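Colleague: Next input, structure requested:
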Amino acid sequence: MSLFDLPDPDTLYAALCAKDPAYDGRAFVAVRTTGIFCRFTCPARKPLRRNCSFYDSAGACLEAGCRPCKRCHPLNQSGDPLVDDLLAALDRNPAYRWREADLVARGHDPSTVRRAFKRHFGMSFLDMARLRRLRDGFSALSETGSVTEAQLEAGFESPSAFRDSFARLMGVAPGQLKPGARLQANWIDTRLGPMIAVSDERALYLLEFADRKALPAELKALWRDAKGDLGLGRPAPTEEIARQLAEFLDGNRSVFTVPLAPGGTPFQRRVWQALQRIPAGQTCSYSDLAQEIGRPEATRAVARANGANRIAILIPCHRVIGADGSLTGYGGGLWRKRRLIEVERSHAVLADTA
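Modeller: Coordinates of the predicted model:
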């Protein structure tokens, strides 16, 4: 069962409330207010419908930055002793920094472990452990402002190791972030994986997948342009885009209303405005986009502007494909580009049949 083969969210929510065992291992629920994901048969009190996101695998929940429930243990379903052994070890010490040598020391072949976890969860064991640590460290730093507490929460060996890892993600070290800053960065969990959002009280300045290679440079540029007035926090536009993204990926929203502050040159802004005019569910080529803005000779410049966009999904650079119809490069990964196009096409089908 793939993500887009799941029933509609209302059907899934009814099955969740009924603790329907038919969905055990086939669908999972993540609770936005807690960041925890569960089996449908979990004995815990059921969350409100508006706080639920549904996923087709435990791996998808982890990629979205969610943590497994300690009551229903949604990861412990493989029936594979190797997988169960490592999951139990991870639960006992989620902050431990796992290496391949640790797997060997436990009597496991790293390549066998990698294949087993890819088969069951769509990611390697080491990736699973890293995602847990990264999310916990970011959350601790956002809540406490203490590098030491974040380092301990995330299981880094020293504050300097955490600062280096944080800087690789954010483009700036924790000490360069300003308490009470005008621009504030925060982590958003989505069905397509964790994202970083930056906003002030008025508008959204950045929205990128946390694993995008260009993210550190983009955040560094924002920090520089704001003269260091960048910190951690969750202003109203970030809170609102988190809600709207969840509705969009659940199939319950096709239009975003959060104000944007994308920056860029006048040419780049023309390209980004043209991107926003492409109807959801449709695609075009770079040459089509160049024609649209009245610069047919500027296909390469249009492609560069497309790549410079730092507000993913809302400025839909994923709608641009190759002239031959192939999916071309996308900073968030081609698998995300494919899924975003599928989501938008499903919205268009529903609109046509309404």
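
Colleague: rest of the way, CA atoms for contacts and neighbours
Modeller: Fine.

Colleague: Can you name the residues that contact the closest residue to M195 other than its chain neighbours?
Modeller: Leaving aside its sequence neighbours, M195 sits nearest to F209 (CA to CA, 6 or more residues apart in numbering; 4.1 Å). When contacts are counted by CA atoms under 8 Å, 6 or more residues apart in numbering, F209 touches 193-196, 215, 312, 332.

Colleague: To check against the first, give me the structure of this:
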Amino acid sequence: MRDLPDHDRLYTALLARDPAFEGVALVGVASTGIFCRLTCPARKPLARNCRWFASAAEAQRAGFRPCLRCKPQGAQADAHPVIGQLMSALAQRPGHRWSEACLTEMGLDPSTVRRLFRQHFGESFLQMARAERLRQGIGRLHQGGRMIDAQLDSGFDSASGFRRAFAQLFGHAPHRMTADADLRADWLDTPLGGMIAIADTQALHLLEFVDRKALPAGLRRLSAMAGGRIGLGRTEITAQTEAALGDFFAGRSGLLQVPVKLAGTPFQQRVWQELQRIPAGQTRSYAQLAQAIGQPSAVRAVAGANGANRLALVVPCHRVIGADGTLTGYAGGLWRKEKLIALEAGYRNLAGISQDTAR
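Modeller: I've put the predicted structure just below:
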């Protein structure tokens, strides 16, 4: 189970409103009975009045009420009204061709929107909207639709525009997704955004968020390993992965038990296997992970293996944090890491309840 950083470090982070501590700790103020994010803009309490909690549930069980200003019960992005407004609009109109003019018509400043989304998600709102339109086009092709139908469904005004977006994501054009492929690629929707799943009839080979910058390169490597035989579609393993993700995000199971193909060096495979042994609701530092595989001096190599993981969530590299308890780099975006750790705190609490019941 993750231990919180010490009082002095947390209080220093509170005074500095350090965003690195989002998802790491919350502060309860004894003099007011309210708990907040460490980034809350409210007046800072005295150090002696601070109590520290790993989750909103823990703070509430201790008798503290959530701050109405920083809304500590959700992830950081959830607290911003502009982000909430646009995410709701995108969900209602996923096929709409969003532009800066649309944002202006909604009374929003495009540069502010761009800054907010890049700060919280690592990409702009318009990039998110483009990915959603591409998802619809991929779905149409997956169902056997013609290229022109997929192009129109996804809101692209030219075939070349659709092909460019597709090639950027998959590493090759749609017509190369062969019908007699050995591996099948499909888009899976999750509460944290779209994911690409690639599987054969035996195992899951890749599961990545579609906005990860290294995804096209990873897809090209996988395509080369499969001799280019990757097609659109799904297998029973894809359906199993989708069901496991549904249970995970619904809070029903922290175990994503899916057969996987760990394609990497022996060292990388040992790191990935050790990652799979970390229970939901717990975290490890890179140093602890290196110690666990019997190579305590290989901290940097362990970090490199984490970054090379192509099976997000199933091989849970998001459960690795800094030695000081802060969130560190995550290829899927720190905002996702924050939300995943907050989600998995519920599994940690359930495990504690089960243990108490057993005693």
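
Colleague: Any idea what the TM-score is?
Modeller: Superposed pair, TM-score by TM-score structural alignment, normalised by the length of the first structure: 0.69. Supporting alignment: 273 aligned residues with a CA RMSD of 3.2 Å.

Colleague: Reformat the contacts of F209 of the first structure as JSON lines; add distance to R339 of the first structure and secondary structure.
Modeller: Formatted as JSON lines, the contacts of F209 of the first structure follow (distance: CA to CA, whole Å; DSSP: H, G, I helix; E, B strand; the rest coil):
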{"residue": "G193", "distance to R339 of the first structure": "12", "secondary structure": "coil"}
{"residue": "P194", "distance to R339 of the first structure": "15", "secondary structure": "coil"}
{"residue": "M195", "distance to R339 of the first structure": "16", "secondary structure": "strand"}
{"residue": "I196", "distance to R339 of the first structure": "19", "secondary structure": "strand"}
{"residue": "L215", "distance to R339 of the first structure": "21", "secondary structure": "helix"}
{"residue": "A312", "distance to R339 of the first structure": "14", "secondary structure": "coil"}
{"residue": "G332", "distance to R339 of the first structure": "11", "secondary structure": "coil"}
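
Colleague: where exactly do the strands run in the second structure?
Modeller: 26-29, 34-37, 50-53, 65-66, 183-188, 195-199, 204-209, 230-232, 284-285, 320-321 (DSSP state E).

Colleague: what's the fifth one in contact with?
Modeller: The contact list for strand 183-188 of the second structure (CA under 8 Å, 6+ apart) reads 135, 138-139, 142, 194-200, 226, 229-235, 238, 242.

Colleague: Give me the angle between that strand and strand 204-209.
Modeller: Angle of strand 183-188 of the second structure versus strand 204-209, following axes from the mean of the first three to the mean of the last three CA atoms, to 10 degrees, is 30 degrees.

Colleague: any idea what I34 of the second structure aligns with in the first structure?
Modeller: If you follow I34 of the second structure across to the first structure using TM-score structural alignment, you land on a gap.

Colleague: Settle this for me: I34 of the second structure is touching R65, isn't it.
Modeller: Yes - in this structure, I34 of the second structure is within contact of R65 by CA atoms under 8 Å, at 4.6 Å.

Colleague: from the contacts of F209 of the first structure, which single one is nearest G180 of the first structure?
Modeller: Of all the contacts of F209 of the first structure, I196 has the smallest distance to G180 of the first structure: 18.0 Å, by CA to CA.

Colleague: Neighbours of the closest residue to the closest one other than its chain neighbours, how many?
Modeller: Of all residues not flanking I196 of the first structure in the chain, W187 sits nearest, at 4.8 Å (CA to CA, 6+ apart). Residues lying near W187 of the first structure (other CA atoms under 10 Å) number 24.

Colleague: again, but for G281 of the first structure
Modeller: 16.

Colleague: any idea how far it is from K337 of the first structure?
Modeller: 12 Å (CA to CA, to the nearest Å).

Colleague: swap in H120 of the first structure?
Modeller: Counting by CA to CA, the gap from H120 of the first structure to K337 of the first structure is 23 Å.

Colleague: Over to I293 of the first structure?
Modeller: 23 Å.

Colleague: The two: who's more crowded?
Modeller: K337 (23 against 15).

Colleague: tell me the contacts of that one?
Modeller: 318, 327, 330.

Colleague: What residue in the second structure is paired with it?
Modeller: Aligned partner of K337 of the first structure by TM-score structural alignment: K337.

Colleague: follow-up on the earlier one: the contacts of F209 of the first structure into JSON lines, with extra columns for neighbour count and distance to D164 of the first structure?
Modeller: Output for those, formatted as JSON lines (neighbours: other CA atoms under 10 Å; distance: CA to CA, whole Å):
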{"residue": "G193", "neighbour count": "19", "distance to D164 of the first structure": "22"}
{"residue": "P194", "neighbour count": "21", "distance to D164 of the first structure": "20"}
{"residue": "M195", "neighbour count": "22", "distance to D164 of the first structure": "20"}
{"residue": "I196", "neighbour count": "21", "distance to D164 of the first structure": "18"}
{"residue": "L215", "neighbour count": "22", "distance to D164 of the first structure": "15"}
{"residue": "A312", "neighbour count": "17", "distance to D164 of the first structure": "26"}
{"residue": "G332", "neighbour count": "20", "distance to D164 of the first structure": "23"}
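
Colleague: closest to T148 of the first structure among these?
Modeller: I196 (21.9 Å).

Colleague: Next one: that closest one from A185 of the first structure, what distance?
Modeller: Taking CA to CA, one finds I196 of the first structure at 7 Å from A185 of the first structure.

Colleague: and what of E297 of the first structure?
Modeller: 37 Å.

Colleague: now do D85 of the first structure
Modeller: In terms of CA to CA, D85 of the first structure sits 37 Å off from A185 of the first structure.

Colleague: Ok, R304 of the first structure next?
Modeller: 25 Å.

Colleague: Neighbour count for these two, which is higher?
Modeller: A185 (25 against 14).

Colleague: Not counting residues beside it along the chain, what's closest to that one?
Modeller: According to CA to CA, 6+ apart, the nearest residue to A185 of the first structure is V198 (4.3 Å).

Colleague: quick one: contacts for that neighbour?
Modeller: 183-186, 204-207, 238.

Colleague: Take the residues you listed and lay them out in CSV including distance to R115 of the first structure.
Modeller: Supplementary listing: the contacts of V198 of the first structure in CSV, determined by distance: CA to CA, whole Å:
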residue, distance to R115 of the first structure
L183, 42
Q184, 39
A185, 35
N186, 33
L204, 39
Y205, 39
L206, 35
L207, 32
T238, 37
